[in-house]
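Chemist: Model the structure of this input:
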Amino acid sequence: MRLAVIIGSTRRGRFGPTVARWLVQQAAKQFDVDLLDLKTTNLPVILPDTDDEAPLEVAVLAPRLAAADAFAVVTPEINCSFPASLKTALDWYYAEWHAKPVAIVSYGRETGGRHAEAQLRQVFTELQAVTIRNTVALPCYWEQFTADGGWPRPSAGYEAGAKLMLDQLVWWAEALRDARDRRPYQP
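Modeler: The predicted structure follows:
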């Protein structure tokens, strides 16, 4: 099973790579993981007309997304939503998301990114992807560093939530992959 973990934030000083590295460690027990950092993909922010050819940066990322059996999106909450860089990445692709499960790991202040999560569910529904119920929300994540700078503290309890989420993601990824193999998905 192939999992694409997507770091949704591109801003300077972002926390997303820390969360993504932790998630990759958890997910590697069940998936072959492909870590996609939107900061390094250089996706254009201006979308073309529907008849225009996709730019090279978009074409390079497309096969990696298409090869994934499942996705895990790591996103901060910014102004009660998810970052523009993530929306741009979602909008550049369409068929790559179809009939595949998506797990959401969000972080932020007291809400832990739940507003971003809710909005992502709506967007992924439109892209004909399936968001799984269980997520990992990280409220006030900066409070979970250990004395030596590690993250997260073992007492944070994030591993249990990640295991539940990833177990569900495996189930959905296998079920949807089997369904796509039996009959190609037609939107």
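Chemist: Please make it C-alpha for all contacts and neighbour counts, starting now.
Modeler: OK.
Chemist: So Y107 lies in a helix, does it not?
Modeler: No. Assessed with DSSP: H, G, I helix; E, B strand; the rest coil, Y107 is strand; it does not lie in a helix.
Chemist: How about the contacts made by the residue lying closest to A156 once chain neighbours are set aside?
Modeler: Residue nearest to A156 in three dimensions, not counting chain neighbours: Q144, with 6.5 Å by Cα to Cα, 6 or more residues apart in numbering. By Cα atoms under 8 Å, 6 or more residues apart in numbering, the residues touching Q144 are W151, P152, R153, A156.
Chemist: Show me which helix runs longest in the protein.
Modeler: helix 158-182 (DSSP state H).
Chemist: Now find how far off-centre that helix is within its chain.
Modeler: 14 Å (Cα atoms, centre = their mean, to the nearest Å).
Chemist: got a list of what the residue nearest the centre of the chain touches?
Modeler: The geometric centre of the chain, computed from its C-alpha atoms, lies nearest to V73 (Cα atoms, centre = their mean), at 1.2 Å. Contacts for V73 were tallied using Cα under 8 Å, 6+ apart; they are V5, I6, I7, G8, V102, A103, I104, V105.
Chemist: let's see this one next to it:
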Amino acid sequence: MPAAPLRLAVINSSVREGRFGPTVARWFVTQAEERADMEVDLIDLADHALPHQLSHSPGKEVTALLGGVSPRLAEAEAFVVVTPEYNHSFPASLKNLIDWHYTQWQAKPVGFVSYGGLAGGLRSVEQLRPVFAELHAVTVRDCVSFHNVWGQFDETGTLTDPTAASTAAKTLLDQLVWWGLSLREAREKRPYSS
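Modeler: The predicted model follows:
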């Protein structure tokens, strides 16, 4: 009996005005939606006003703000973070999302699609790996990286040469499905506790 499709949340992490993230995220979501082994949920952080102060007992306002994102993260069985590189790191909006959640990430795989200039956002990915490890998530090795991203997409948001990026996306998605289904089975047999 084939496994139920993996529930994948794709997180577009940049909220800056004029951001390029929606173009990259839409391209990746299209790649993922072509597969029968996953269901895709695109979460754009610009659509969610996350709170700015941490509290161990959030009030009603904070709970309401998180209400649009938290259940979607909890439902996901795997994640792909679409991230730019800002000042050799990842966006504050993404760190805010990560820090407001804990159990939602546990025992689930996380993949990365990065973009930027010469480094292609890879420095942000390398800083995210230990952050997700602290949250008991598993980061997959391979990622998709767009170096000098602005010259790779045309004015309609289409990749001018999709060969290498599509191959990288397939590798990333294959790894996410393997980890995601394996961890789903493990969580069903033995609930995860940290």
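Chemist: TM-score of the superposed pair?
Modeler: Here the TM-score for the pair of chains, by TM-score structural alignment, normalised by the length of structure 1, is 0.95; 185 aligned residues with a Cα RMSD of 1.3 Å.
Chemist: Which of the contacts of V73 of structure 1 are conserved in structure 2?
Modeler: Contacts conserved in structure 2 for the contacts of V73 of structure 1, using both residues aligned by TM-score structural alignment, their matches' Cα atoms under 8 Å: V5, I6, I7, G8, V102, A103, I104, V105.
Chemist: what about stretch 54-70 of structure 2, how long is it end to end?
Modeler: 15 Å (Cα to Cα, to the nearest Å).
Chemist: Equivalent analysis for stretch 9-28 of structure 2, please.
Modeler: By Cα to Cα, the extent of stretch 9-28 of structure 2 from end to end equals 11 Å.
Chemist: Give the aligned equivalent of F145 of structure 1 in structure 2.
Modeler: By TM-score structural alignment, F145 of structure 1 lines up with F153 in structure 2.
Chemist: Please name the spatially closest residue to its match (chain neighbours excluded).
Modeler: Nearest residue to F153 of structure 2, sequence neighbours excluded (Cα to Cα, 6+ apart): L159, at 4.3 Å.
Chemist: Please apply the same query to V33 of structure 1.
Modeler: Excluding its sequence neighbours, the residue lying closest to V33 of structure 1 (Cα to Cα, 6+ apart) is L3, at 4.8 Å.
Chemist: Please list all residues in contact with the one you found.
Modeler: By Cα under 8 Å, 6+ apart, L3 of structure 1 lies in contact with F31, D32, V33, D34, A68, D69, A70, F71, A72.
Chemist: What subset of those residues is buried?
Modeler: Buried members of those, scored by 16 or more other Cα atoms under 10 Å, are F31, V33, D34, A68, D69, A70, F71, A72.
Chemist: Out of those, which is nearest to D167 of structure 1?
Modeler: F31 (10.5 Å; Cα to Cα).
Chemist: any idea how far the equivalent of that closest one over in structure 2 lies from T139 of structure 2?
Modeler: Mapped onto structure 2 by TM-score structural alignment, F31 of structure 1 lines up with M38. Look at M38 of structure 2 and T139 of structure 2: by Cα to Cα, they are 18 Å apart.
Chemist: now I98 of structure 2
Modeler: For I98 of structure 2, the distance to T139 of structure 2 equals 14 Å [Cα to Cα].
Chemist: between these two, who's got more neighbours?
Modeler: Shown here are I98 of structure 2 and T139; by other Cα atoms under 10 Å, T139 has more neighbours (24 against 15).
Chemist: Show me the helices in structure 2, by range?
Modeler: Using DSSP H, helices in structure 2 cover 21-33, 60-66, 70-75, 92-99, 122-134, 163-189.
Chemist: can I get these in TSV with distance to H48 of structure 2?
Modeler: Putting the helices of structure 2 into TSV (distance: least, Cα to Cα, whole Å) gives the following:
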stretch	distance to H48 of structure 2
helix 21-33	15
helix 60-66	7
helix 70-75	11
helix 92-99	10
helix 122-134	21
helix 163-189	25
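Chemist: Trace G16 of structure 1 over to structure 2, please.
Modeler: Taking TM-score structural alignment, the alignment pairs G16 of structure 1 with G21 from structure 2.
Chemist: Quick check: that match touching N12?
Modeler: Yes. Using Cα atoms under 8 Å, G21 of structure 2 is in contact with N12, at 6.3 Å.
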